[in-house]
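Engineer: Pasting the sequence and the predicted coordinates here, then a few questions.
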Amino acid sequence: MKAYLRTKDYSVSGESFTLVYDPILKGLATQPQPNDLDLYYKSESYISHTDANKTLSDKLYQRVKKYSLKKKERLISKYCSKEKTLLDVGAGTGDFLLTAKQKGWNISGVEPNQDARLRAAEKGIALKTNMQMLPEQKYGAITLWHVLEHLPDLGDQIKNLVLRLREDGTLVIAVPNYKSYDAKHYGEYWAAYDVPRHLWHFSKASIQSIFAEHGLKVVSIKPMIFDSFYVSLLSEKYKTGRQNYFMAFAIGLLSNIKALASKEYSSHIYVLQRA
């Protein structure tokens, strides 16, 4: 496999990693992949596990998150089968499941991080550690919000997800897009590479190819326009050592403007159903 980029873990270890092009994945893979990935999640700055709300960037993240939760629920309601059973994989601190529950969904969730599960429990959301702990049932909707890129043994993980999906069910995947303008602009400093926590780096071709092997087709692709701003803010910090809000906003905006023509946004939501 051909080396694509050399980057490093800017948030925890400082270790260097190589991104290589995987022709089977039609995307990038992180090498080497550490044996004990849990060690690389031990950071108070890992916001999806902490609900951090201290810094300005934290506050901006939480404000956008609150708005996005409602949009996500409306999205799955639009495409889901009549049975409103939802499994959220990588549920973090449970906010999406809480939003869905308030809208009448019968919810289940999986989150391997103990601290995140405890925060979810404080909100009344009980999460399982892994999918093997779930009851034997199929779901009308399964969601992974910026989770697929974290999963080892990708093929087996996708197979298990499809087995849990009803015949008329919908799988919703949100992942960063390494072909976006902000990814190309920041290169090795692009925060959404987030090695080694992100084991895989996807494009539209990646998602269409790997899920086709499991009998699913992409029925809709939605842009995540806020991601370019947040990722650019983190990328500026990695690149310059400080949070340059003006430059981050400018690059995030430019990325979205260029994506109007290229359709390559910083992150995409993929809606998948059985072919």
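Structural biologist: Looks like it arrived, so ask away. No experiment lies behind these values; they were computed from the predicted model shown.
Engineer: okay, CA-based contacts and neighbour counts for the rest of this
Structural biologist: Fine.
Engineer: Just the endpoints, please. Distance across stretch 143-158?
Structural biologist: Start-to-end span of stretch 143-158 (CA to CA, to the nearest Å) is 12 Å.
Engineer: Can you report how many residues lie near the closest residue in space to E111 that isn't next to it in sequence?
Structural biologist: Spatial nearest neighbour of E111, excluding adjacent residues (CA to CA, 6 or more residues apart in numbering): G90 at 4.7 Å. A count of nearby residues for G90, using other CA atoms under 10 Å, gives 26.
Engineer: helices or strands next to the helix ranked longest in the chain in the packing?
Structural biologist: Ordering each helix of the chain by length in residues (DSSP state H) puts helix 56-79 first. Here helix 56-79 touches helix 95-102, strand 165-176, helix 227-240, going by 3 or more CA pairs under 8 Å, 6 or more residues apart in numbering; DSSP states H and E.
Engineer: hold the first one in mind and look at this next one:
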Amino acid sequence: MDFKDHNVYITVKDHSVSGETFELLLDKDLELLKTHPQPAPADLGRYYESEDYISHTDGKRSLFEKLYHTVKQKALRDKISLIQKFKPSKGELLDIGAGTGDFLVVAKNASWNITGVEPSEKARGIAIGKGISFASQLSDVPSHSKDVITMWHVLEHVPDVEQQITELKRILKPDGVIIVAVPNYKSYDAQYYGKFWAAYDVPRHLWHFSKTAIKKLFGLQGIDLIEVLPMKFDSFYVSLLSEKYKTGKMNFVGGFYRGLVSNVKAGKNFDYSSHIYVLKNTKN
């Protein structure tokens, strides 16, 4: 995707690590945003060097982290239920960006044969301690070997989205299912908080998706979008962080209120703070 001549949609700051500023470029046809400039892959690691990068730790130091992990347990059970709705006969499951492995632990306990891929050595080490098996990299996963591939808030971190989708197509069985969760920059909370919207999370988030972007990008590989589901808790989580970035303090009342408003408005236009996309192979 060539964003060379595309317009600047918004300019945002890395609030959690570097304090650096980045532009988000808009592809109007795809309704996709690209973080610019994108750090070189070798430099990306330093932008994750924060004790507050919650998905790479099992930390429960603050009320916010405790709340996050409490809600996370219910979300994990809901994810398994969703997968089994579309794939009732359990088989091979690959989780890309497995983090500290909690989702794969739940999947394993539900009798799935599990494999993870995770670039963070720290997170991978925690997951291995929980009995999770990993492929060293995506290219090592055999072709047409997985019944289900999941990416929970991972696709936005991938440097080459088109190549990533090509790999997903290669790995997936002909009747397989891909489940992708990403933030939605067209949500009410994104519009309300603007440059302070926490889910922009530059430059760790290299891409920023809409429903149109997901449908078109996967459609190019013959993978159809068959269902879009809301992630209603994300509006509260993201709004709380956005309040912190905007005001300098954790405003639980304001964050909860904006999250609630976002979900109410999304009930009409179905633009939630984050979505889960269920996709299936249609052309092999």
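Structural biologist: Done, it's in. This is a predicted model, so every value here is computed, not measured.
Engineer: Please work out the TM-score for the two chains.
Structural biologist: The TM-score (TM-score structural alignment, normalised by the length of structure 1) is 0.97; 275 aligned residues with a CA RMSD of 1.2 Å.
Engineer: what stretch of structure 2 does the longest helix of structure 1 fall on?
Structural biologist: Under TM-score structural alignment, helix 56-79 of structure 1 corresponds to residues 63-86 of structure 2.
Engineer: In the matching stretch, which of the residues would be classed as buried?
Structural biologist: If you call a residue buried by 16 or more other CA atoms under 10 Å, then stretch 63-86 of structure 2 has these buried ones: Y68, H69, L76, K79, I80, L82, I83.
Engineer: again with stretch 108-126 of structure 2
Structural biologist: K108, W112, N113, I114, T115, G116, V117, E118, A123, R124, I126.
Engineer: Among those residues, give me the pair with the biggest separation.
Structural biologist: Using CA to CA, the pair of the buried residues of stretch 108-126 of structure 2 lying farthest apart is W112 and A123, separated by 21.3 Å.
Engineer: V147 of structure 1 -> structure 2?
Structural biologist: For V147 of structure 1, the aligned position in structure 2 is occupied by V154, per TM-score structural alignment.
Engineer: Repeat that for S203 of structure 1.
Structural biologist: Residue pairing (TM-score structural alignment): S203 of structure 1 is matched to S210 of structure 2.
Engineer: Could you tell me how far that match is located from I132 of structure 2?
Structural biologist: Counting by CA to CA, the gap from S210 of structure 2 to I132 of structure 2 is 32 Å.
Engineer: now do Q164 of structure 2
Structural biologist: In terms of CA to CA, Q164 of structure 2 sits 23 Å off from I132 of structure 2.
Engineer: So between the two, which is more surrounded?
Structural biologist: Using other CA under 10 Å as the criterion, Q164 of structure 2 and I132 rank with I132 on top: 20 against 14.
Engineer: what about the match of helix 56-79 of structure 1, distance to the chain center?
Structural biologist: Counting by CA atoms, centre = their mean, to the nearest Å, stretch 63-86 of structure 2 is centred 14 Å from the centre of its parent chain.
Engineer: Test my guess that M250 of structure 2 contacts Y237.
Structural biologist: No - at 11.1 Å, M250 of structure 2 does not count as touching Y237 under the criterion of CA atoms under 8 Å.
Engineer: At which residues are the helices of the stretch 151-275 of structure 1 located?
Structural biologist: 154-163, 181-186, 204-212, 227-240, 245-262 (DSSP state H, counting those that start in this stretch).
Engineer: what number of residues lie near the closest residue to S203 of structure 1 other than its chain neighbours?
Structural biologist: The shortest distance from S203 of structure 1 to any non-neighbouring residue, by CA to CA, 6+ apart, is to N177 (5.3 Å). Burial of N177 of structure 1 is recorded as 22 neighbouring residues (other CA under 10 Å).
Engineer: List the contacts of N177 of structure 1.
Structural biologist: The contact partners of N177 of structure 1, by CA atoms under 8 Å, 6 or more residues apart in numbering, come to A183, H201, F202, S203, K204, E264, Y265, S266, S267, H268.
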